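>>> this one's sequence-less:
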């Protein structure tokens, strides 16, 4: 996830005309040609380092799919958890597709990738709040649900053209970034050792020793 934001900054900094988080889509960074784009908002797009951005999309998607596959211990058992993880992995597939099919080269495939990211991925994020394992902290589960609600709401507003003063690019980021933030937090938790305690046991108490000679 960190590489995505680092590459995002690098690629946008290469633009001759300043790149705007409010006026430009994330996908604009990966466009292969310099041209005036009219949909959904008029803007001139010219991304000299588009290849780096598309490679970052592919790397991000691959890592997301692998991460979901390797975090089985963080999930409850059952088919609902399996479906949730497949939906989240779908977002990873969407990022890979977006990187392989820039919006100005293969628009339909790119749009499909975006739908997988902000559609199925955010549905999975919403469901994840109830499907994370019981040993995952309550605040994290509640935060997951809140992020899912926020991202899905923003996606609906983005599709309907209601940007609430954030601009097209700003609303798109509210729809896309919660999933990335969640993946970073949950992935970091999965890498850290967790303390476990067998149910019904109590911590051992130190045994006092009588000093010798008494």
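Right, received. Where do you want to start? Everything numeric here is computed off the predicted structure, so don't read it as measured data.
>>> switch to C-alpha atoms for all contacts and neighbour counts from now on
Noted.
>>> gap between stretch 148-166 and the chain center?
With CA atoms, centre = their mean, to the nearest Å as the basis, stretch 148-166 stands 16 Å off its chain's centre.
>>> now do the buried residues in it.
148, 149, 150, 151, 152, 154, 155, 156, 157, 158, 163 (16 or more other CA atoms under 10 Å).
>>> could you tell me whether residue 44 really is in a strand?
Yes. The assignment for residue 44 is a strand, going by DSSP: H, G, I helix; E, B strand; the rest coil.
>>> next, the one to line up against it:
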């Protein structure tokens, strides 16, 4: 029977493996919008806007904001449960990212733009750095995974910078998703490896 640390690691791995389902919540929320929503041009945060106008409305905003909170808790919780294989720096950065996601869900864009930006910013900084550090940590033991994580960290960092620079310009939605979605799969790949090596 696995000991407590092994059980904790398996639970943490499960949380990371489930996190790519976050994308479904975006699709479900976007499908209900009125006035037109583009995954290429519009930010994810627009899906969480509480207010409605004649030009745009996101009736399922609670799904999106709840997703920010729920998946943020999964990120922080998974990181803490996988603290040993992740290492202290990566764990800390991912916990910060998870808390940032939770705060983003509690501060919808159209309610307080400044507060929303302050809540979301740590996520875009901490996640790429965490992936780069994790990739460097695994270079000797798991070279293929290390290369994947390093590449994912580089791509998401570049996309995050591009998203900030573009503002609400054309392609902002695509850049934001390029900064966020690959992290889901990079950490899931790490979790899968942990699951295989810690049965």
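Here it is on my side, so go on. These numbers come from a predicted model, not from an experiment.
>>> what TM-score do we get after superposing?
With the length set by TM-score structural alignment, normalised by the length of the second structure, the two chains reach a TM-score of 0.81; 181 aligned residues with a CA RMSD of 2.4 Å.
>>> just the buried residues of stretch 148-166 of the first structure now: which is nearest residue 115 of the first structure?
Set against residue 115 of the first structure, the nearest of those by CA to CA is residue 155 (9.5 Å).
>>> what are the boundaries of the strands in the second structure?
Using DSSP state E, the second structure contains no strands.
>>> middle-most residue in it, spatially?
In the second structure, the centroid-proximal residue (CA atoms, centre = their mean) is residue 180; its distance is 5.1 Å.
>>> show me the contacts for the closest residue to that one other than its chain neighbours.
Spatial nearest neighbour of residue 180 of the second structure, excluding adjacent residues (CA to CA, 6 or more residues apart in numbering): residue 156 at 6.8 Å. Shown in contact with residue 156 of the second structure (CA atoms under 8 Å, 6 or more residues apart in numbering): 128, 178, 179, 180, 182, 183.
>>> and the third one, what's its match in the first structure?
Mapped onto the first structure by TM-score structural alignment, residue 179 of the second structure lines up with residue 175.
>>> distance of the residue nearest to its match when sequence neighbours are not counted from residue 65 of the first structure?
Using CA to CA, 6+ apart and skipping the chain neighbours, the partner closest in space to residue 175 of the first structure is residue 151 (4.2 Å). Relative to residue 65 of the first structure, residue 151 of the first structure is positioned 19 Å away (CA to CA, to the nearest Å).
>>> what do you get for residue 194 of the first structure?
Remark: distance between residue 194 of the first structure and residue 65 of the first structure (CA to CA) = 23 Å.
>>> okay, those two: which has more neighbours?
Comparing residue 194 of the first structure with residue 65 by other CA atoms under 10 Å, the one with more neighbours is residue 65, at 19 against 10.
>>> identify the residues contacting the aligned partner of residue 72 of the first structure in the second structure.
If you follow residue 72 of the first structure across to the second structure using TM-score structural alignment, you land on residue 83. With contacts defined as CA under 8 Å, 6+ apart, residue 83 of the second structure is in contact with residue 91.
>>> most neighbours out of the contacts of residue 156 of the second structure, which is it?
Most neighbours among the contacts of residue 156 of the second structure, by other CA under 10 Å: residue 128, with 29 neighbours.
>>> which of the residues in stretch 50-61 of the second structure are buried?
Using 16+ other CA under 10 Å as the test for burial, stretch 50-61 of the second structure gives 50, 57, 58, 59, 60, 61.
>>> trace the fifth one over to the first structure, please.
In the superposition onto the first structure, residue 60 of the second structure corresponds to residue 49 when matched by TM-score structural alignment.
>>> surely its match and residue 16 touch.
No. Counting by CA atoms under 8 Å, residue 49 of the first structure stays clear of residue 16, with 11.4 Å between them.
>>> state the number of residues packed around the corresponding residue of the second structure for residue 9 of the first structure.
Aligned by TM-score structural alignment, residue 9 of the first structure pairs with residue 27 of the second structure. Residue neighbour count, defined by other CA under 10 Å, stands at 13 for residue 27 of the second structure.
>>> separation between residue 27 of the second structure and residue 102 of the second structure?
From residue 27 of the second structure across to residue 102 of the second structure, the span is 19 Å (CA to CA).
>>> same question, residue 193 of the second structure
Separation of residue 193 of the second structure from residue 102 of the second structure (CA to CA) stands at 27 Å.
>>> the two: who's more crowded?
Counted by other CA under 10 Å, residue 193 of the second structure and residue 102 do not tie: residue 102 has more neighbours, with 25 against 14.
>>> please report how far the more buried one lies from residue 72 of the second structure.
Distance from residue 102 of the second structure to residue 72 of the second structure, by CA to CA: 5 Å.
>>> go on, residue 185 of the second structure?
Residue 185 of the second structure sits 15 Å away from residue 72 of the second structure, going by CA to CA.
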